[in-house]
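**Student:** heads up, no residue letters with this:
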């Protein structure tokens, strides 16, 4: 039954796209976030839903869409260069079969991120894309939040819409994205036009979805999620009106929530301070050390999944309590083929120094571009510019939270963050197009005034 509901929904989007091809782009956003192939049980896993919507989105734009206002920007150039470099490293990969398997989905996500800004040529389309991204993610987060409340959480145990522990449904990945998405939720709740923002219904939904987003890291019991929550709370200090009230309320909420947190969650969070007491954290540190040494010898990288070649031995420290006596036990652990567990080291180890530089530039230029628009919105008296400045602020916060979470999770090519980068490019392009139109209007007005002045002088 569940498969039929999703298929019927997608069928409606495909039919609507016959009249408005842009809807096919929105359909692909939904498919790439929710991944219905992993959600279904009967026939959805066998359907090429992603490929079909991917082709429809491109064909619809190429054949039927108006290209006015579409531009290829410098940031898209960086993304294209990274895509080409990834193709090159895949061709020389240390582990060709594994690299080809990862390349099969990475190239599609990166290509769509290149394409999306070309379609987001109007403010209405940009807002629609934000809505679809947030609401698609909400279908996963609401499920995770409810199951956490019902006691269905646990590290590697929480099941949301899919039993899969890969992609967006992997615990640390979902925790990072759930917290990163909160600024977009509140932008829509306050500034949305397609569904009116500022209404009681919109604000209540934002509160409920924020609560679900905060529950997901508790349900997955991931340390990354806790760090992302704390970081977002600090970031919001920059924009809230009453900072001391906000800080006091946040601290009170954190203290009040402690008695309700599972003991297993509190024990796992305690390993943030001492990584040697946790084998998982210790392994990450050793993998990062190995990656630095590997890149020193292979500056061009080893292609996707080059971590499969790592091997190392390290020592863990564990405190053992017997009665009133606490002793320390040291244990030697040998590991091999362990994942990078960090987007930074993932890119460095797979794409080498050239790919790492491109990836860093892609994100750095996004942060700078959004900061400029944010400040412009704050300085403007135009409500519309203030609105889009607020979106720039939200997109910047999403990216910053992602970049923190990416320190501990291998999500360098995660489709959702690539969509966020595409939204940033689309926003900057739309604002530039508006500036160009306004400048042309002002130029024509000045010419008209000069002609009128000459005419008056002649008479």
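**Tutor:** Everything's here; your move. Here the structure is a predicted model, which is why all the values come from computation and not from measurement.
**Student:** contacts and neighbour counts: CA atoms only from here.
**Tutor:** Will do.
**Student:** and the strand or helix carrying residue 451, how far from the chain's centre?
**Tutor:** Applying DSSP states H and E as the criterion places residue 451 in helix 415-458. Relative to its chain's centre, helix 415-458 lies at 30 Å (Cα atoms, centre = their mean, to the nearest Å).
**Student:** show me where the stretch 201-350 of the chain has strands.
**Tutor:** 311-322, 325-336 (DSSP state E, counting those that start in this stretch).
**Student:** and the first one, what other elements does it pack with?
**Tutor:** Which is strand 311-322. Other helices and strands packing on strand 311-322, by 3 or more Cα pairs under 8 Å, 6 or more residues apart in numbering; DSSP states H and E, are helix 279-297, strand 325-336.
**Student:** re the thing from before, winner for burial among the strands of the stretch 201-350 of the chain?
**Tutor:** strand 311-322 (a mean of 13; mean count of other Cα atoms under 10 Å).
**Student:** and the angle from it to strand 325-336?
**Tutor:** Angle of strand 311-322 versus strand 325-336, following axes from the mean of the first three to the mean of the last three Cα atoms, to 10 degrees, is 160 degrees.
**Student:** Run through who's touching strand 311-322.
**Tutor:** 276-279, 282, 286, 290, 326-338 (Cα atoms under 8 Å, 6 or more residues apart in numbering).
**Student:** go with 7 Å
**Tutor:** Residues outside strand 311-322 that contact it (Cα atoms under 7 Å, 6 or more residues apart in numbering): 276-277, 279, 326-337.
**Student:** Next, give me the two most distant ones among those.
**Tutor:** Pairwise distances among the contacts of strand 311-322 were taken by Cα to Cα; the largest, 34.0 Å, belongs to 326 and 337.
**Student:** Put this next to the previous one:
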């Protein structure tokens, strides 16, 4: 029955995507992030549902006129350059044939990210994209949170099997990034009960993240919580929720959890921690000696034998920074950091400027909460490998699309009296594009 429901949803969504391809973006996002078919037990488990969603979306994209240039902001440019460099790194890497599967998987995500940038062009699209992206992870987090509470934290929480977030560490970081984004959705709701429901979802996601037993996740949630409280417009409510989590959730965790967390202070005596540090050193040496890096993975035995200091055991980087550094070299890391620094700046632009327009306050809330999520990603990512997962790139699309929308709305409002600015009788705000000659209005996001 579960298989039929999932396949039925995909079939209907794929048909709708042929006429309205933005729906295909939502379908792809749901499948790619939540992986609902991985919770089925029959033919849907291995069915090419993501390929169906992507194929119908691309066909719809070719037939629709409701699309835009994907390069709407600096983050997209950085992202495009990084995607090109990843391909070069793969081609000039140590094992292009062996790395093809990983490159193919990553490029599918990147291709659909560009497609989303072309099709997410108005407030309705942005809102739907946010709900699908955030809701997909929130459902997984709620399930994991309930499991943590019922088991008293004695068993680890894992993500969907066979995905980027299947490991407990990566799943923890994804959930931590989801919490502030849930608060953004909460701020847009008028129903008190729905707001309470999202508050519960936030607490359950936090419980699930703690239940993963991830030490990197603990550091990420601490940094995110501080930024979350600082950026929130409801500091009393958020402070109460954080205090509740500390006073209620943490004391119920078993002794095994506390012993694992306390090992952060004694990392020199922890074999796993020293193995990660050794892997970071190998990544650094690989980047020093290989301009393009090692390819889609630098986890090759010969490299650890050659550059390993503490051991020669091949280990994952467990760091977005060293993962990208070892895989794609210093240029790749530079481009990767450029994506997130520029995304953070665009989110900050929204937080500062969108509140000047009453109808755009939702975009200001989005910018503030994306900044909080990015802080969690930056801190937690230092100890967790999540360089290619969809969520951060979807956050990039959200803020870039929102910025374009806000600028278009600002233009629409001010073009009612264009002669004032054109004749120099009124000063143009710094955040607005230059005013064209009266009667000549540029097209932005398909809106005049």
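**Tutor:** The structure has been received and is ready for your questions. Values in this document were obtained by computation on a predicted structure and should not be read as measured data.
**Student:** Could you dump the strands of the stretch 201-350 of the first structure into JSON lines and include distance to residue 370 of the first structure?
**Tutor:** JSON lines is the format used below for those (distance: least, Cα to Cα, whole Å):
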{"stretch": "strand 311-322", "distance to residue 370 of the first structure": "41"}
{"stretch": "strand 325-336", "distance to residue 370 of the first structure": "41"}
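**Student:** Of all those, which one is nearest residue 134 of the first structure?
**Tutor:** strand 325-336 (38.0 Å).
**Student:** who does the closest one touch, helix- and strand-wise?
**Tutor:** strand 311-322 (3 or more Cα pairs under 7 Å, 6 or more residues apart in numbering; DSSP states H and E).
**Student:** What helix or strand is residue 20 of the first structure located in?
**Tutor:** Going by DSSP H and E, residue 20 of the first structure is not in any helix or strand.
**Student:** Now for residue 391 of the first structure: which residues touch it?
**Tutor:** Counting by Cα under 7 Å, 6+ apart, residue 391 of the first structure has contacts residue 187.
**Student:** That one corresponds to which position in the second structure?
**Tutor:** Residue 391 of the first structure maps onto residue 366 in the second structure, with residues paired by TM-score structural alignment.
**Student:** what's the mean distance for the helix or strand where that match lies versus the first structure?
**Tutor:** Per DSSP H and E: residue 366 of the second structure is located in helix 361-380. In the superposition with the first structure, the aligned residues lie an average of 1.3 Å away from helix 361-380 of the second structure, counting by mean Cα distance after the TM-score superposition for the first structure.
**Student:** Tell me the gap between that helix and the middle of its chain.
**Tutor:** Its chain's C-alpha centre and that of helix 361-380 of the second structure lie 10 Å apart, by Cα atoms, centre = their mean.
**Student:** got the buried residues for the helix ranked longest in the second structure?
**Tutor:** Identified as the longest helix of the second structure according to DSSP state H is helix 320-353. By neighbour count on 16 or more other Cα atoms under 10 Å, the buried set for helix 320-353 of the second structure is 320-351, 353.
**Student:** How much space separates the aligned partner of residue 282 of the second structure in the first structure from residue 335 of the first structure?
**Tutor:** With TM-score structural alignment as the criterion, the equivalent of residue 282 of the second structure in the first structure is residue 290. Per Cα to Cα, to the nearest Å, residue 290 of the first structure is found 12 Å from residue 335 of the first structure.
**Student:** again, but for residue 2 of the first structure
**Tutor:** 41 Å.
**Student:** what's the answer for residue 41 of the first structure, then?
**Tutor:** Using Cα to Cα, we find residue 41 of the first structure at a distance of 36 Å from residue 335 of the first structure.
**Student:** can you check residue 319 of the first structure too?
**Tutor:** 22 Å.
**Student:** cool, residue 80 of the first structure as well?
**Tutor:** Distance from residue 80 of the first structure to residue 335 of the first structure, by Cα to Cα: 36 Å.
**Student:** ok, of the contacts of strand 311-322 of the first structure, which one's closest to residue 12 of the first structure?
**Tutor:** residue 337 (44.5 Å).
**Student:** Map the closest one onto the second structure.
**Tutor:** Using TM-score structural alignment, residue 337 of the first structure pairs with residue 314 in the second structure.
**Student:** What is the neighbour count of its match?
**Tutor:** As a burial measure, residue 314 of the second structure scores 20 neighbours (other Cα atoms under 10 Å).
**Student:** quick one: contacts for it?
**Tutor:** 299-301, 304.
**Student:** mapping those residues onto the first structure, which are still in contact?
**Tutor:** Mapping those onto the first structure (both residues aligned by TM-score structural alignment, their matches' Cα atoms under 7 Å) leaves 299-300, 304 still in contact.
**Student:** Filter the residues you listed down to just the buried residues.
**Tutor:** Buried among these (16+ other Cα under 10 Å): 299, 304.
**Student:** Can you tell me which of the kept ones among the contacts of residue 314 of the second structure is nearest residue 405 of the second structure?
**Tutor:** residue 299 (42.5 Å).
**Student:** who's in contact with that closest one?
**Tutor:** Residue 299 of the second structure touches 314-316, counting by Cα under 7 Å, 6+ apart.
**Student:** Give me the aligned partner of residue 409 of the first structure over in the second structure.
**Tutor:** Counting by TM-score structural alignment, residue 409 of the first structure corresponds to residue 384 in the second structure.
**Student:** that's a strand at its match, yeah?
**Tutor:** No - assigned with DSSP: H, G, I helix; E, B strand; the rest coil, residue 384 of the second structure falls outside any strand and is coil.
**Student:** neighbours around it, how many?
**Tutor:** When neighbours are counted by other Cα under 10 Å, residue 384 of the second structure comes out with 30.
**Student:** need the contact list for it.
**Tutor:** Contacts of residue 384 of the second structure by Cα under 7 Å, 6+ apart are 169-170, 216, 318-320.
**Student:** And residue 199 of the first structure, by the same measure?
**Tutor:** Under the criterion of Cα under 7 Å, 6+ apart, residue 199 of the first structure has no neighbours.
**Student:** List the contacts of the aligned partner of residue 300 of the first structure in the second structure.
**Tutor:** Matched across to the second structure, residue 300 of the first structure falls on residue 292, judged by TM-score structural alignment. By Cα under 7 Å, 6+ apart, the residues touching residue 292 of the second structure are 89, 92-93, 328-329.
**Student:** Can you list which of those carry over to the first structure?
**Tutor:** Kept across both, from the contacts of residue 292 of the second structure, using both residues aligned by TM-score structural alignment, their matches' Cα under 7 Å: 328-329.
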